[in-house]
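Trainee: After the sequence you'll find the predicted model.
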Amino acid sequence: MEDPFSNLPDEILSCIVSFLPLETSLISTRWRDLWNQALVRHGSTQDDVASVVAGFLSRFEELDPLKHPRKLHFHFSDQDTALFASIATNKHLEKLVIVECTGLQSLFIESESKLHELTILDCPQLKSLHLRTSKLKSFRLDGPLPTIWPESHFNLSHAMLNFRLGPSCADFKAQYFNQTLLTIKNCEALTLCEWTFQELIWPSISPSGNFIFYKIRELWWIHNHRGENSMDTLVSFLKLCPALEQLFVTNDSTSYSAPRSNSYCLTQETEYSTKLEHLKRIKFMGFTNRVDEISVAKKLIELVKGEPPKIETSDESCLNVVIVQ
């Protein structure tokens, strides 16, 4: 049956949908497109950025996104200018996504109300991130590691810290990461790079001897496989995750690696003898050599107590647990 609404202009469709329950938009793919429209703006100065972002956030309607788009595409004409942005979010804003902001070096986000999800992707020059918020539950940051200052404490349930490009500055110190470490301690799902644990987390927790990630059930681990001992860091981290159920291991040969002087074997220094009693699945990604996958799997299986997990390879097949053991 032909959809009588598909050929109507967006303006008319918006008027129609605004009088109907939100679920009605699921009737037609054409209607669903209305909910994903973006507001496009252009500018050439930092004042333009501030003005557009402030205006965009101030016009949010809590229950009617059709009156004002939920997405903003801002095109900054001067790519050589360093940007410093400050965003005070609207009281109704629950999710904020910032993508592809070339030139953005410093970002301040303030929200003491409903901001629960924050995503920052492809901002390669970001060096400073200041967060004044206490309600965040999901935080995704993909790019070089900036200096992160969480002004208020919050407990994340999901965190993606994809810093495979390394730190944003050469003199980044472990203590700069301490406040961020506390926000991820109670995570249920975590993405972490090998070097981040080696250089930033381990130096901060090793003297205390009582830091455990009790709630992590899903771990996405990014590392640069370099031979027989390259998984020692992961083994050490897994000993801190007694509730882990799913493990995803990505091999990225381009990922930043800790300097050799810092890449000491952590396995022998880890005092915990935690066994993984709940691990159900291990998934490898990015490996090009089956021998490497088997070698890594053998090390991981040694940590498992009880029934061995399902082990999936990079080519979507499964490893025979008998061979691995």
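Mentor: Thanks, I have it.
Trainee: When you work out contacts or count neighbours from here on, use the C-alpha atoms and nothing else.
Mentor: Fine.
Trainee: So for stretch 143-155, what gets flagged as buried?
Mentor: 143, 144, 145, 146, 147, 148, 149, 150, 153, 154, 155 (16 or more other Cα atoms under 10 Å).
Trainee: Please work out which residues outside that stretch touch it.
Mentor: Stretch 143-155 is contacted by residues 121-137, 162-169, 172, 176-177, 179-180, 182-187 when judged by Cα atoms under 8 Å, 6 or more residues apart in numbering.
Trainee: One more to weigh against that first structure:
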Amino acid sequence: MEEEQLIDECSRSDITKLPDDILASILSIHPLDSGSKSVALFTGLWNRTCIKYGVQIQDFESVIGDFLVKFDENNPLKIPRKLEYHFNRGLIVTASIGLNNKLNLDFSKGNQDFPRQFGWEIVLNTMDFPQSSPYLFSVKTLKLTSVNYLTCELVSNLINKFRYVESLIVEKCDGLRSLRVEGLAKLTNLSVRDCFDLKSVFVESFELKFLRYRGVLCWFWFKNVMYLEDVMLDFEGPGFNHLNHRLYDPLLRAIRDVKVLTLHGWMYKEVFGPWLFSKEHEQHFRFSKLEDLWWIDSCMEDHNINCLFCFLKFCPSIKRLFITIDPRSCLKPSAADPQSSNKVQKGRLRKLKVVKLEGLNNEEDIMLFKERLMEVFGAEPRIVDVRQGMHARCLIRIPKRQAIGKPTGSDKLKFCYKFVEEVFGNRGLCSKHPHMA
């Protein structure tokens, strides 16, 4: 009640003028009753970013360490907080920490005039913690944004103090040419996004299950990676003038046992296709555990569909197929592509239950796709059409007598169809794939 009376006696403008350390003391001493919560609401203490200037770059580890140490003791409301440090040389880091041990370090606001290329080695969850160090932190999710050659060593030294990092996100690091990530224990999720100078990625992790990559095609190498379940390879284009599909043997073998896979159509045409259809692999290699395939392509022309069907030949256990037509995926198939014009060999997809098509505006193309599936694989899954601003619709086959006077397609079609609103079993079918975010 005393806090409530204090608030009644003071105007909001007076409260907001109080220094942060005094406000923090008020909320840390008193129990979190309505008065304490009102103080936090009026002042915005836990929502605003605290900014500190004139910090020396060599003090990076200690200032971030202090921020992490004081998060719990000075944050009785358990609300995420942000702290912005302005270092010398124009460097700025925004540190934000949230619940469940999530830490973001973002250098994008500061001076970006450091174009030098660099290699970066990140070692996580090492057991060789220096016992004398005052900073030993449990960070489960670590996001690193816009790290450059000047700050990568500082960040690496800080990361050596972290324990139990389960999820690592590296993004928008200009100049990053090679990345090496070693997380022998606990690391289960790795995301590398929008590092457009990247040429090679090395990953060593016994427990890695989720791999997300978005950017130009680069070279991959894996060690002790045995349990990948969900992989997104959102390659926006080749990072090399001349592609050698043999260099991607480690990548293809690493994703062999995945359950969920995201792949661009051009990546299959240019890299995986030649490898899979070589004599030494065609008869033996299969994605035997793959259940969900997210296929991204620029259009649904015949050669694109042929390439998709050629890939499906290696996916006998697939249950759900998600096709996204993305104009950004604009790389055209090469003239030498052996799968772009040849007739696709027939096969069986006994477990395929649903196909979601997103971004395809021509209804006749959807009907033709359904008939091609029946012809090539003997499969007739539920076809769901998803478009922006419309409810999901299901394509069903109808008797010809019911199609009189209805636009069911051209003479190319063998059957008659109509679209009905999809009301059952479409949970998750209307959500966008992470690559579209």
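Mentor: Everything's here; your move. From a predicted model like this one, the values you see are computed outputs, not experimental measurements.
Trainee: hmm, back to that, just the buried ones among the contacts of stretch 143-155 of structure 1, please.
Mentor: Buried by 16+ other Cα under 10 Å: 123-137, 162-168, 172, 177, 179-180, 183-187, out of these.
Trainee: Which of the residues you listed fall within strands?
Mentor: Of those, the ones assigned to strands by DSSP state E are 128, 129, 130, 131, 132, 133, 162.
Trainee: can you give me the helices in the stretch 301-437 of structure 2?
Mentor: 302-312, 363-377 (DSSP state H, counting those that start in this stretch).
Trainee: show me where the stretch 101-250 of structure 1 has helices.
Mentor: So, for the stretch 101-250 of structure 1 - with DSSP H, counting those that start in this stretch - the helices run 178-184, 194-196, 202-205, 232-238.
Trainee: Residue 173 of structure 1 is in contact with residue 198, isn't it?
Mentor: No. Using Cα atoms under 8 Å, residue 173 of structure 1 is not in contact with residue 198, being 11.9 Å away.
Trainee: and these two? which has more neighbours close in?
Mentor: Taking other Cα atoms under 10 Å, residue 173 of structure 1 and residue 198 do not tie; residue 198 has more neighbours (23 against 13).
Trainee: Contacts only, for that one.
Mentor: The contact partners of residue 198 of structure 1, by Cα under 8 Å, 6+ apart, come to 233, 258, 262, 263.
Trainee: Spatially nearest residue to the last one (excluding sequence neighbours)?
Mentor: Spelled out, that is residue 263 of structure 1. Excluding its sequence neighbours, the residue lying closest to residue 263 of structure 1 (Cα to Cα, 6 or more residues apart in numbering) is residue 198, at 6.9 Å.
Trainee: Residue 14 of structure 1 versus that neighbour, what's the distance?
Mentor: 52 Å (Cα to Cα, to the nearest Å).
Trainee: hmm, who's touching stretch 69-76 of structure 2?
Mentor: 24, 25, 27, 28, 32, 46, 78, 81, 97, 135.
Trainee: Any chance of JSON lines for the residues you listed, columns secondary structure and distance to residue 380 of structure 2?
Mentor: Output for the contacts of stretch 69-76 of structure 2, formatted as JSON lines (DSSP: H, G, I helix; E, B strand; the rest coil; distance: Cα to Cα, whole Å):
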{"residue": "24", "secondary structure": "helix", "distance to residue 380 of structure 2": "63"}
{"residue": "25", "secondary structure": "helix", "distance to residue 380 of structure 2": "66"}
{"residue": "27", "secondary structure": "helix", "distance to residue 380 of structure 2": "62"}
{"residue": "28", "secondary structure": "helix", "distance to residue 380 of structure 2": "62"}
{"residue": "32", "secondary structure": "coil", "distance to residue 380 of structure 2": "59"}
{"residue": "46", "secondary structure": "coil", "distance to residue 380 of structure 2": "54"}
{"residue": "78", "secondary structure": "coil", "distance to residue 380 of structure 2": "51"}
{"residue": "81", "secondary structure": "strand", "distance to residue 380 of structure 2": "51"}
{"residue": "97", "secondary structure": "strand", "distance to residue 380 of structure 2": "49"}
{"residue": "135", "secondary structure": "coil", "distance to residue 380 of structure 2": "58"}
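Trainee: and the two most separated of these?
Mentor: Greatest spatial distance in the contacts of stretch 69-76 of structure 2: 32 and 135, 28.6 Å, computed using Cα to Cα.
Trainee: which of those two has more neighbours?
Mentor: residue 135 (20 against 13).
Trainee: Now for residue 23 of structure 2: which residues touch it?
Mentor: residue 45.
Trainee: so the helix or strand hosting it matches what in structure 1?
Mentor: Residue 23 of structure 2 is part of helix 20-29 when elements are defined by DSSP states H and E. On structure 1, no counterpart of helix 20-29 of structure 2 exists by TM-score structural alignment.
Trainee: returning to that earlier point: select, out of the helices of the stretch 301-437 of structure 2, the one closest to residue 101 of structure 2.
Mentor: Across the helices of the stretch 301-437 of structure 2, closest to residue 101 of structure 2 is helix 302-312 (Cα to Cα), at 40.1 Å.
Trainee: Now which residue in structure 2 aligns to residue 93 of structure 1?
Mentor: The alignment partner of residue 93 of structure 1 in structure 2, by TM-score structural alignment, is residue 165.
Trainee: my guess is that match meets residue 126, correct?
Mentor: No. In terms of Cα under 8 Å, residue 165 of structure 2 does not count as a neighbour of residue 126; the distance is 10.1 Å.
Trainee: ok, now how distant is the residue nearest to residue 340 of structure 2 when sequence neighbours are not counted from residue 297 of structure 2?
Mentor: Spatial nearest neighbour of residue 340 of structure 2, chain neighbours left out: residue 303 (4.4 Å); criterion: Cα to Cα, 6+ apart. For residue 303 of structure 2, the distance to residue 297 of structure 2 equals 11 Å [Cα to Cα].
Trainee: Looking at the two, which has the bigger crowd around it?
Mentor: Comparing residue 303 of structure 2 with residue 297 by other Cα under 10 Å, the one with more neighbours is residue 297, at 24 against 19.
Trainee: what do we get in structure 1 for residue 308 of structure 2?
Mentor: In structure 1, the residue matched to residue 308 of structure 2 (TM-score structural alignment) is residue 234.
Trainee: Sweet, I'm off.
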